[in-house]
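Asks: how would this look folded up:
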Amino acid sequence: MSHTQMESGQLLASETSAFNRVPQVTVDFWLVKLLAVTVGETAADFLNLNLGLGLSATSVIMSGFLIAALLLQFSQRKYVPWVYWLAVVLISVVGTLITDNLVDNLGYSLEACTIGFSIALAATFAVWYGIERTLSIHSIYTARREGFYWLAILFTFALGTAAGDLLAEGLGLGYLQAGLAYCAVIGAIAVGFYVFKLNGILCFWLAYILTRPMGASFGDLFSQPVADGGLGFGTIVTSLLFLAGIAAVVIYMQFSHGGDERVKITSNTE
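Replies: Presented below is the predicted three-dimensional model:
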């Protein structure tokens, strides 16, 4: 057997297939993501204010639920819609609470939080790429890659909360106007990706960050009193409404394409 044949045989032998543990980026992905961040905003407000638990107690309780959800997610060997999106809903709540604690309990400014979380997110991406040589979300098939993925998501929620509140306070926009403004920016990012062929990874994470304040704006629009510019549904009804929407779309995902996202692992995996 020639040296070339031996190398080819070794390459074929090293090739295998695994399941991507996170979903592909589709229309239903963005729909559930937006619903999830809206629930993250209203659920955090409900637990903190309506139930009177306070920020500290709410943070401890929701962090415990998040840890349990992530342990369940990491135990999977493929993408399971209900498990994945349960973790996303909980991490959206915890990401919101982290920023709220830093601002309300520890006295940090929104500017400082925005800068700090931007640095933390950039550092996460730098270490992720330095170790894995890719930031692709289409090949999350190891625990280490998934760890970087979820850490980045946590920072995007915390950053989205800080930057969104900073922008809302700075511009003084109403809930609807703020939500539509974020929609316009996300639309511009989509145009940049599809028309001008901007970097897909950069566009994805920018849109991921911006859906957090956009969802919060629409969540406040539904939950806040009419006198304050909202529709007056309250945090309970709003949370249940959007949770029902998440459940409906996730059930659709589970039966339509749950767990079928294989990736091929080779010596040159992206």
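Asks: going forward, measure contacts between C-alpha atoms and count neighbours the same way
Replies: Fine.
Asks: can you name the residues that contact the residue nearest to the spatial centre of the chain?
Replies: Computing the C-alpha centroid of the chain and ranking residues by C-alpha atoms, centre = their mean puts residue 153 first, at 4.7 Å. Applying C-alpha atoms under 8 Å, 6 or more residues apart in numbering, we find residue 153 in contact with residue 91.
Asks: now the second one, please; I'll put the structures next to each other:
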Amino acid sequence: MTYEASESQAVPEAGQSPGSRGRLRRNKVPEATLYFWIIKVLCTTVGETAADLLNEKAGLGVTGVSALMTALLAVVLVVQFRSSAYRPGVYWSAVALISVVGTLISDNLTDNMGVPLETSTAIFALVLAVVFAVWHRRERTLSIHHIDTTSRESFYWLAVLFAFALGTAAGDLVSERIDLGYWLSAVLCAAAIAAVAIAHFALDLDVVLSFWIAYILTRPLGASIGDYLSQPTGGGPGLGTVVTSALFLVVIVGLVIYPSVTRRDAAEPEHASAHAA
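Replies: A predicted model of the protein is given here:
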């Protein structure tokens, strides 16, 4: 479950759209090391607490905050798409913002439109499945080792967005509707991610399938941790959304800088055929 930024010219692959063949593009996402997964969980935590913070302090309401954060996300994604290779600051800024937007999409459906969490969870799961199906039909792979064309990058970020939205809705369903509480929800999500890792490394579960299952599960894990730390209910320390968001942002910045400087988030190029779904 690793991927990297290739220093060489992109090689046309099976399923690659004609317009993207032979383009000088590098892989646009980092290697899925332990640093990647830690930063991903922290970004989901910030996505949860920052969405709550903006909703409480900005006075714009869920709809206004959604519009503002979507506009910021659009700007960062433009920079991301215009980059020719993986840029840690840009990439992780996009992940953090898309975490907030994914959370707000789910919150809008629940709070403003009255859509039950059971329904929104099913909707997001269906939309994500459609994104994966179209992505695979067009590119013949869901591999995250070769996000090296505009088409593949578009599908990648769509999948990330709806993975966050699905994780938000499913996480809220488990922690609030089923009333397991934030701490127990976090423990269950962590156990599920550990089970996926064991299935991959010990039972040869497909690397692409393992990656995306774990990616979806990190969303409710991070959200449960954020809610547990920030909310005064549920036995948590009640740090508040401001302190929790600031604390996790500082840690994220440090973890993004360290592997970038040491090149721990880069690996040797791999052939796409070895990672096709």
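Asks: rewinding a little: can you tell me what the residue nearest to the centre of the first structure aligns to in the second structure?
Replies: Residue 153 of the first structure maps onto residue 160 of the second structure when the alignment is built from TM-score structural alignment.
Asks: now residue 236 of the first structure
Replies: Aligned partner of residue 236 of the first structure by TM-score structural alignment: residue 242.
Asks: again with residue 245 of the first structure
Replies: By TM-score structural alignment, residue 245 of the first structure lines up with residue 251.
Asks: residues near its match, how many?
Replies: The local packing of residue 251 of the second structure (other C-alpha atoms under 10 Å) involves 13 other residues.
Asks: so which residues of the first structure form helices?
Replies: Taking DSSP state H, the helices of the first structure run over residues 3-14, 27-45, 54-74, 81-100, 110-132, 143-171, 175-194, 200-223, 234-257.
Asks: the ones you listed: which one's closest to residue 269 of the first structure?
Replies: Closest approach to residue 269 of the first structure among the helices of the first structure (C-alpha to C-alpha): helix 110-132, 9.7 Å.
Asks: state the span of the second structure onto which that closest one is aligned.
Replies: With TM-score structural alignment as the criterion, helix 110-132 of the first structure aligns to 117-139.
Asks: so how much does the matching stretch differ from the first structure once superposed?
Replies: Compared with the first structure after fitting, stretch 117-139 of the second structure deviates on average by 0.6 Å (mean C-alpha distance after the TM-score superposition for the first structure).
Asks: contacting residues around residue 132 of the first structure?
Replies: Counting by C-alpha under 8 Å, 6+ apart, residue 132 of the first structure has contacts residue 145.
Asks: in contact with residue 161 of the first structure, which residues?
Replies: 95-96, 99, 212-213.
Asks: residue 262 of the second structure and residue 28 of the second structure, how far apart?
Replies: Applying C-alpha to C-alpha, to the nearest Å, the value for residue 262 of the second structure to residue 28 of the second structure is 18 Å.
Asks: who has more neighbours, the two?
Replies: residue 28 (28 against 9).
Asks: what does that one correspond to in the first structure?
Replies: Under TM-score structural alignment, residue 28 of the second structure pairs with residue 21 in the first structure.
Asks: its match reaches residue 141, doesn't it?
Replies: Yes - at 5.9 Å, residue 21 of the first structure and residue 141 qualify as touching, with contact defined as C-alpha atoms under 8 Å.
Asks: so what sits against both of the two?
Replies: Contacts common to residue 21 of the first structure and residue 141, judged by C-alpha under 8 Å, 6+ apart, are 77-78.
Asks: give me the aligned partner of residue 90 of the first structure over in the second structure.
Replies: Counting by TM-score structural alignment, the partner of residue 90 of the first structure is residue 97.
Asks: do residue 62 of the first structure as well
Replies: In the second structure, residue 62 of the first structure lands on residue 69 (TM-score structural alignment).
Asks: count of residues packed around the closest residue to its match other than its chain neighbours?
Replies: Of all residues beyond its chain neighbours, the one nearest residue 69 of the second structure is residue 101 (6.3 Å), with distances taken as C-alpha to C-alpha, 6 or more residues apart in numbering. Residue 101 of the second structure: 28 surrounding residues under other C-alpha under 10 Å.
Asks: tell me the counterpart of residue 200 of the first structure in the second structure.
Replies: Checking TM-score structural alignment: residue 200 of the first structure goes with residue 207.
Asks: surely that match meets residue 198?
Replies: No - applying C-alpha under 8 Å as the test, residue 207 of the second structure and residue 198 come out as separate, 11.7 Å apart.
Asks: which one's more surrounded, the two?
Replies: Set residue 207 of the second structure next to residue 198 and count neighbours by other C-alpha under 10 Å: residue 207 wins out with 19 against 14.
Asks: circling back to that earlier point, how near is the match of residue 245 of the first structure to residue 91 of the second structure?
Replies: From residue 251 of the second structure over to residue 91 of the second structure the distance is 16 Å, taken as C-alpha to C-alpha.
Asks: then residue 59 of the second structure?
Replies: Applying C-alpha to C-alpha to residue 59 of the second structure and residue 91 of the second structure gives a distance of 29 Å.
Asks: of those two, which one has the most company?
Replies: The neighbour comparison of residue 59 of the second structure against residue 91 (other C-alpha under 10 Å) goes to residue 91, with 20 against 10.
Asks: just tell me what residue 42 of the first structure corresponds to in the second structure.
Replies: For residue 42 of the first structure, the aligned position in the second structure is residue 49, judged by TM-score structural alignment.
Asks: surely that match touches residue 225?
Replies: No - counting by C-alpha under 8 Å, residue 49 of the second structure stays clear of residue 225, with 9.7 Å between them.
Asks: ok, those two, which is more surrounded?
Replies: residue 49 (30 against 26).
Asks: run through the residues that contact the more buried one.
Replies: 223, 226-227, 230, 241-242, 244-245.
Asks: what do we get in the first structure for residue 88 of the second structure?
Replies: Aligned partner of residue 88 of the second structure by TM-score structural alignment: residue 81.
Asks: and for its match, the neighbour number?
Replies: By other C-alpha under 10 Å, the burial measure for residue 81 of the first structure, its neighbour count, is 22.
Asks: contacting residues around it?
Replies: Counting by C-alpha under 8 Å, 6+ apart, residue 81 of the first structure has contacts 23, 250, 253-254, 258-259.
Asks: quick one: it from residue 28 of the first structure, how far?
Replies: 11 Å.
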